[in-house]
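> coords below, sequence missing:
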């Protein structure tokens, strides 16, 4: 039961952080491209890689704490469903170049960020 509560608490925090960061990015860079979602997903991927190494491989962390960070907070923080909707909206608006750029940037940068996070975690 404690693990479920940890996930719920992490999810609540992650979703609020996602909203705040995404809104801030859109405020600075505009809404012509889904920059907010891209930034959140890349940051979330970096943190997922880093925290996976730290919490699973390096530290003796309780399962509930790992669940809080990896499943709850980062699961709610990253936004694949939002990415999908924004990409589809770009496609339906005839913005095929922007849609393709969003897919390529999101996949490449998020995989790269997760790998970087894992590499950073192994350096600690």
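That came through fine. Model, not experiment: these values are computed from the prediction.

> CA atoms for contacts and neighbours, from now on please.
Noted.

> residue farthest from the centroid of the chain?
residue 94 (26.6 Å; CA atoms, centre = their mean).

> Name the SS class of that one, please.
Taking DSSP: H, G, I helix; E, B strand; the rest coil as the rule, one finds residue 94 in the coil state.

> Report the secondary structure state of residue 74.
helix.

> how close does it sit to residue 67?
10 Å (CA to CA, to the nearest Å).

> who's in contact with residue 46?
Shown in contact with residue 46 (CA atoms under 8 Å, 6 or more residues apart in numbering): 110, 112-118.

> what's the distance between it and residue 71?
Residue 46 is 15 Å from residue 71, by CA to CA.

> for residue 106, same thing?
In terms of CA to CA, residue 106 sits 20 Å off from residue 71.

> got it, and residue 96?
Taking CA to CA as the measure, residue 96 and residue 71 are separated by 33 Å.

> More neighbours: which of the two?
Applying other CA atoms under 10 Å to residue 96 and residue 71 shows that residue 71 carries more neighbours, namely 20 against 15.

> I'd guessed that one sits against residue 9; true?
No - between residue 71 and residue 9 there is no contact under CA atoms under 8 Å: 10.5 Å.

> so, if you compare the contacts of residue 46, which one comes nearest to residue 55?
Ranked by distance to residue 55 (CA to CA), the contacts of residue 46 are led by residue 118 at 11.1 Å.

> mind checking which helix or strand the closest one is in?
According to DSSP states H and E, residue 118 maps onto helix 96-123.

> Show the secondary-structure elements that that helix is packed against.
Applying 3 or more CA pairs under 8 Å, 6 or more residues apart in numbering; DSSP states H and E, we find helix 96-123 packed against helix 35-52, helix 80-92.

> Next up, a structure to set beside the first:
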């Protein structure tokens, strides 16, 4: 005996109905450049982060200042960037995915942050790990907020 199928059948938006072969082709043409610029930007951002890690390596068991700095810098740049492209100037449609998602997404790093926390715990420094966890959150959010607010004021000042 099979159970009745109680799933709700929601209507399909024809703009995104991927069962329509022509719409799939349109989406592929529209999304291919976006995927390409995100990939290129991600490679550039990741390479920059890797280079920063080589220049300022974190010794085992010590506080990961480099990762904290990278994440803070990336968040500060995204604060400026998003205000500039949404409130300041009109930019090409591929600029946001290239810089925001690609470059800055590749530059900032949640995975290294998580590994750093694990390494601190494994080194017997759980308080430092917890401090790093909290500090990164506050520094990253503070960097975005501060730079976005400052950029917004600067743009408003130029328009006056």
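Yep, it's here. What you see is a predicted model; the values in this text were computed from it and never measured.

> What value does the TM-score take for this pair?
Comparing the two superposed chains by TM-score structural alignment, normalised by the length of the first structure, the resulting TM-score equals 0.90, with 121 aligned residues with a CA RMSD of 1.3 Å.

> Quick one: map residue 108 of the second structure onto the first structure.
For residue 108 of the second structure, the aligned residue in the first structure is residue 78 (criterion: TM-score structural alignment).

> wait, its match sits on residue 39?
No - if you go by CA under 8 Å, residue 78 of the first structure and residue 39 don't touch, sitting 9.5 Å apart.

> ok, those two, which is more surrounded?
Per other CA under 10 Å, whichever of residue 78 of the first structure and residue 39 has more neighbours is residue 78, with 24 against 19.

> if we can go back for a sec, I'd like to know which of the contacts of residue 46 of the first structure is nearest to residue 61 of the first structure.
residue 118 (16.9 Å).

> The closest one pairs with which position in the second structure?
Residue 118 of the first structure maps onto residue 148 in the second structure, by TM-score structural alignment.

> From residue 87 of the second structure, how far out is that match?
Counting by CA to CA - residue 148 of the second structure and residue 87 of the second structure are separated by 11 Å.

> Neighbour count: the two, which is higher?
Taking other CA under 10 Å, residue 148 of the second structure and residue 87 do not tie; residue 148 has more neighbours (22 against 13).

> Residue 33 of the second structure versus the more buried one, what's the distance?
To residue 33 of the second structure, residue 148 of the second structure is 28 Å away according to CA to CA.

> Residue 92 of the second structure: what secondary structure?
coil.

> For it, what is the corresponding residue in the first structure?
So, by TM-score structural alignment, residue 92 of the second structure is matched to residue 62.

> That match: neighbouring residues, count only.
Residues near residue 62 of the first structure, counting by other CA under 10 Å: 11.

> Kindly report the same for residue 65 of the second structure.
13.

> show me the residues around it that make contact.
Counting by CA under 8 Å, 6+ apart, residue 65 of the second structure touches residue 58.

> again with residue 70 of the first structure
Contacts for residue 70 of the first structure (CA under 8 Å, 6+ apart) come out as 48, 51-52.

> and the residue mapped onto residue 138 of the second structure from the first structure, how far is that from residue 42 of the first structure?
Mapped onto the first structure by TM-score structural alignment, residue 138 of the second structure lines up with residue 108. Distance, residue 108 of the first structure to residue 42 of the first structure, by CA to CA: 9 Å.

> Compare the two (neighbour count), which wins?
Neighbours per residue (other CA under 10 Å) separate residue 108 of the first structure from residue 42, with residue 42 holding more: 22 against 12.

> mind listing what that one touches?
Taking CA under 8 Å, 6+ apart, one finds 106, 109-110, 113-114 in contact with residue 42 of the first structure.

> 10 Å instead?
Counting by CA atoms under 10 Å, 6 or more residues apart in numbering, residue 42 of the first structure touches 48, 78, 105-114.

> which one in the second structure is aligned with it?
So, by TM-score structural alignment, residue 42 of the first structure is matched to residue 72.
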